[in-house]
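1. this is a predicted model, with the sequence first.
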Amino acid sequence: MNNLINSINGLLWGSVLMYLLLGAGILFTIKTRFVQVRRFSMALKIMLGSRVTDCSTHVSPFQAFCTSLAARIGTGNMAGVAVAITMGGPGAVFWMWVIAVLGMSTSLAENVLAQLYKTNNGDGTYRGGPAYYIEKALGQRWLGIIFSIALIIAFGFAFNSVQSNSIAAAFTGYGIPAEAIGIGLAILSSLVIFGGIRSIAKVAEMIVPIMAFCYLGVALVIVFMNISELPAVFTLIFKSAFGLESAAGGGVGYMVSQAMQQGIKRGLFSNEAGMGSAPNAAATAHSNHPANQGLMGMLGVFMDTIIVCTATASIILMSGVMDGSSATGIELTQLALVSQIGPIGQHLVAGAILLFAFSSIIANYYYGESNLRFIFDNNWLVNAYRVAVLGMVIWGATSNLPTVWAFADASMGVMALINLTAILVLSGIVVKVLKDFDDQVKAGVTPVFNRRKFPFLDKTMDADVWTEHSSGPVDGADKAQVKRNPVAGG
């Protein structure tokens, strides 16, 4: 069984998905006219102005953004970067940046589609994601079900057990039994997940900014402590990426290929652009225009890889602990922190893992719930799923998980393969919706989405979404109102 899973992972992640994800990123970058560059500042403005929604029962765009970040920013941002640098050299960081910049456009595309084809829960909230737009836009419910099953396995069960395991491992030095950590984590998680998407979004809105800014604050302290070495670190990253610091010959080609492979692979695992996970959070937002959440999805990739992963890379490379050390993964990051700020570094890593992993657990859980409701919308079944997730959290804290990791990678690979195929087929819709957004920006109004302007979309979307601004063309009075109330919408 293990050999079969490893063979599937080798095929998917060794060649097929790497080229498909790169190709999708390049295609969407071109078709959207480099949206990640030309609309980056607007994305920041939308994100900063999206915390307030016109109704307390709604999930705000900022809450949806934080929920997606909660799943994205996890232990991989500390351990994964360390592995990439260990196996691919400092140049792997450069290729992580490259895949993140390209992935920003892919993330926009999948988030736009998730918003277009979301489902109204009837209580002021929405749900959606790849399974939903695969069924509604492509008419392939069976394929959506396969995607949902793969996501539930990977995010609902496997990755949550891995996150729990990471927390237990981080606290082994404190004399706390792994069983106690698992049970405590399950109790804490239950207080959030049984409250549904509103509860999850509110907790994510509180935790994510705190954990991100605290971690970045520590990284900045270390950078300022070693500010004179900063130019040399960036020079090392760029030279290593292209083998310029090595002797000529076959060794250079191997080192460059390793840097590319590790950087691209770890970058994709970290920011999840194109995987089909983040759109499940994006669909929950109550927004003016689908492109709004698409732009915020771009920022999620940027925050995860360009900001947080770079912070970890800076901590490791500036510390110099790689010289003569065989440590890798989270151990390497921990050694780097301890070498710079003393024994408190070990406690900071443990605290960061606790916040990163806990926020990932609650967000991963919701991704699974949304897809379970796609297959069979039954409250009893959802409650059974919640109990099963909590069981996996307890089990994961005390177990050895290499097989779980391998199975999760295979499930995630199936997700990405299905989702990328879908968004590439639906790329024309993304381009048209983004053009509608751009045209309104050029006209000097806050963009709102009128579904009646898109007859094909109007027929394939649910009848009870995107209705607030869709009774007809937006006239002058409506434009004035939209300017006054920039976050109202469907």
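-> All right, it came through fine.

2. contacts and neighbour counts: CA atoms only from here.
-> Noted.

3. run through the strands of the stretch 1-150 of the chain in chain order.
-> 119-120, 126-127 (DSSP state E, counting those that start in this stretch).

4. go through those strands and pick out the most buried.
-> strand 126-127 (a mean of 26; mean count of other C-alpha atoms under 10 Å).

5. which other helices and strands contact that one?
-> strand 119-120 (3 or more C-alpha pairs under 8 Å, 6 or more residues apart in numbering; DSSP states H and E).

6. returning to what we had before: among the strands of the stretch 1-150 of the chain, which is nearest residue 42?
-> Checking the strands of the stretch 1-150 of the chain against residue 42 by C-alpha to C-alpha gives strand 126-127 as the closest, at 24.6 Å.

7. ok, residue 200 to residue 402 distance?
-> 29 Å (C-alpha to C-alpha, to the nearest Å).

8. looking at those two, which is more packed in?
-> residue 200 (26 against 11; other C-alpha atoms under 10 Å).

9. which residues touch residue 374?
-> Residues in contact with residue 374 (C-alpha atoms under 8 Å, 6 or more residues apart in numbering) are 131, 132, 145, 148.

10. among the residues you listed, which one lies nearest to residue 115?
-> Among the contacts of residue 374, and counting by C-alpha to C-alpha, the member closest to residue 115 is residue 132, at 10.1 Å.

11. what about versus this one:
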Amino acid sequence: MDSILNAVTEFSAFIWGYPMMILLLGGGLFLTIRLGFFQILFFPHALKHTIGKIFEKEKGDGTISPFQAFASALASTAGATNIVGVPVAIAFGGPGAIFWMWVVSIIGMSTKFSEIVLGIKYREEKKDGEYVGGPMYYIKKGLGWKFASSLFAFGLMIEIIPGVMVQTNSISTLTESSFGLPTWVTGAILIVLISIVVFGGIKRIGAVAEKIVPFMVLTYIAGAIGVMAINIDQFPEVMKLIFVHAFQPISAAGGFAGAGFAAAVRWGLARGLYSNEAGMGTASIAHSAAHTPHPCRQGLWGIFSVFIDTIVLCTITAFTVLLSGAWKDVKPANAADMVSDAFSGLMGPTWGPIFVSSLLLIFVISTIGVLVFYGEKQAEYLFGLPFSRVMRFVYILSIFVGAIGGLQFIWELVDITLALFVVPNVIAILFLSKEVKELTDDYRFNFLKQQVKDKGISS
């Protein structure tokens, strides 16, 4: 078993070294420049037309509301990746990994924006009136690359299995260490709860997500701010750790084993990507079902989602773990316990773990619901509707398997399977960047001007 783990670890480290660094950062920079730094210059505009109009209905075709699409997509990213993924990145990459998470998130905003824009442009309406889209559609219809579209769909369909396992493993290890609850019991409970959600399809997932995701996010932020407040005197030192050790190795301290520059970059990039999904193309699957008058209007939600997921939630988790000193007190093998340990300093050894476990449980249920939806759509695209039902049961079974699995092995496996569909997706986006540029220019110079003109006439 050790030899297999070592082989997986070495291969994962290679993939998420220079190859993915060049592809993701290079590709994101290319899109950022080609789109005229749209995600930075139009960030206030993105806030105004996303969270600023959260209760307004958009015109245009679609199956669910723009906010439901956003909440569904955010549900697949917010949760274990923020509460557990960030401590894992710090445990194996050091505090400097957070800097690289920030870098990949800012650049990744342009990538995610592009994915959603292309997803809307090439989406299709099914016989039942439901809109479907995503990388498999824009790769096939936009470029004519049938094999690449199938490779993406197959890679994502397979990756959902360890992706689900990561989610359930994060909550099962936490409940076991905090309350002594056997991991198999947690797995069985999750199977029942998640099955109720996933058997309702995208409409039920969207309805559930729009109600619980905002509540979960705000509750977690409020608790984390409390932890940071009681440790605020450590803030200057923590900022120094993040920026200095983004480029310099850091030695062992307490339970922390130390990390070099390559580890900081590797874990920061990998966890940053897995957290906000920029480059993965998965968000465009959910957003392709949204009512929207223009592809770029929905693309703004992609920019906002990366901001919320990585710049806000991941950063808050990082500060919570670093300010409290939990990153040195908890061994890397038990990285999932870092946030619980940090909250114990605020709420006590009993209520701290209960608070984190309760939030993580709700996060995991909503996240897995969306992940299973993503996986089913890939199976349906490749092999038809009956096979998607088969994969649904495979994913539900992986809930239990993940609950009793090992944390580091699962994270390494996720990183390998991620590459199977990240590579064809990012390459396709780069080849279709001209179309994204044209749609972005149309939005800036035609659509927005027309809206201003129409508003002037109506007033």
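-> Received, thanks. These figures come from a predicted structure and were not determined experimentally.

12. care to give me the TM-score?
-> The TM-score (TM-score structural alignment, normalised by the length of the second structure) is 0.88; 444 aligned residues with a C-alpha RMSD of 2.8 Å.

13. picking up where we left off before, the contacts of residue 374 of the first structure into CSV, with extra columns for distance to residue 215 of the first structure and neighbour count?
-> Converted to CSV, the contacts of residue 374 of the first structure look like this (distance: C-alpha to C-alpha, whole Å; neighbours: other C-alpha atoms under 10 Å):
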residue, distance to residue 215 of the first structure, neighbour count
131, 34, 32
132, 35, 29
145, 38, 20
148, 33, 26
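
14. now those in CSV, with distance to residue 220 of the first structure?
-> Shown next, in CSV, are the contacts of residue 374 of the first structure (distance: C-alpha to C-alpha, whole Å):
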residue, distance to residue 220 of the first structure
131, 40
132, 41
145, 44
148, 40
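
15. and those, which of them are in helices?
-> Using DSSP state H, the subset of these located in helices is 131, 132, 145, 148.

16. what lines up with the first one in the second structure?
-> Spelled out, it's residue 131 of the first structure. Counting by TM-score structural alignment, residue 131 of the first structure lines up with residue 136 in the second structure.

17. trace residue 201 of the first structure over to the second structure, please.
-> Under TM-score structural alignment, residue 201 of the first structure pairs with residue 206 in the second structure.

18. quick one: contacts for its match?
-> If you count contacts by C-alpha under 8 Å, 6+ apart, then residue 206 of the second structure has 64, 68, 69, 71, 72 around it.

19. quick one: what helix or strand has it in it?
-> helix 201-230 (DSSP states H and E).

20. so which of the contacts of residue 206 of the second structure belong to helices?
-> Among those, DSSP H puts 68, 69, 71, 72 in helices.

21. aligned partner of the second one in the first structure?
-> Meaning residue 69 of the second structure. By TM-score structural alignment, residue 69 of the second structure lines up with residue 64.

22. picking that back up, from the contacts of residue 206 of the second structure, which is closest to residue 323 of the second structure?
-> The closest of the contacts of residue 206 of the second structure, once distances to residue 323 of the second structure are taken by C-alpha to C-alpha, is residue 71, at 29.7 Å.

23. list the contacts for that closest one?
-> 206, 209, 210, 213.

24. gap between the aligned partner of residue 445 of the first structure in the second structure and residue 444 of the second structure?
-> Correspondence of residue 445 of the first structure to the second structure, assessed by TM-score structural alignment: residue 451. Distance of residue 451 of the second structure to residue 444 of the second structure, computed by C-alpha to C-alpha: 11 Å.

25. the two - which one has more neighbours?
-> A count of neighbours by other C-alpha under 10 Å puts residue 444 above the other of residue 451 of the second structure and residue 444, at 14 against 11.

26. how close does the more buried one get to residue 53 of the second structure?
-> 18 Å.

27. over to residue 365 of the second structure?
-> In terms of C-alpha to C-alpha, residue 365 of the second structure sits 27 Å off from residue 53 of the second structure.

28. between the two, which is the more surrounded one?
-> The neighbour count for residue 365 of the second structure versus residue 53, taken as other C-alpha under 10 Å, is higher for residue 365 (24 against 12).

29. can you check which part of the second structure the host helix or strand of residue 458 of the first structure sits on?
-> Using DSSP H and E, the element containing residue 458 of the first structure is helix 455-460. Per TM-score structural alignment, helix 455-460 of the first structure has no counterpart in the second structure.

30. tell me the buried residues in whatever helix or strand comes next after that helix?
-> The helix or strand immediately downstream of helix 455-460 of the first structure is helix 476-484, counting by DSSP H and E. For helix 476-484 of the first structure, the neighbour count (16 or more other C-alpha atoms under 10 Å) marks 479, 482 as buried.

31. one more: stretch 319-331 of the first structure?
-> Result for stretch 319-331 of the first structure [16+ other C-alpha under 10 Å]: buried residues 319, 321, 322, 327, 328, 329, 330, 331.

32. any chance of JSON lines for those, columns distance to residue 385 of the first structure?
-> Below are those laid out as JSON lines (distance: C-alpha to C-alpha, whole Å):
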{"residue": "319", "distance to residue 385 of the first structure": "44"}
{"residue": "321", "distance to residue 385 of the first structure": "43"}
{"residue": "322", "distance to residue 385 of the first structure": "43"}
{"residue": "327", "distance to residue 385 of the first structure": "38"}
{"residue": "328", "distance to residue 385 of the first structure": "35"}
{"residue": "329", "distance to residue 385 of the first structure": "31"}
{"residue": "330", "distance to residue 385 of the first structure": "30"}
{"residue": "331", "distance to residue 385 of the first structure": "33"}
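
33. in helices only, show me those.
-> Per DSSP H, the subset of these in helices is 319, 329, 330, 331.

34. contact partners for the aligned residue in the second structure for the second one?
-> Matched by TM-score structural alignment, residue 329 of the first structure corresponds to residue 335 in the second structure. Neighbouring residues of residue 335 of the second structure by C-alpha under 8 Å, 6+ apart: 84, 87, 88, 91, 327.

35. can you do 6 Å?
-> Residues near residue 335 of the second structure by C-alpha atoms under 6 Å, 6 or more residues apart in numbering: 87, 88.
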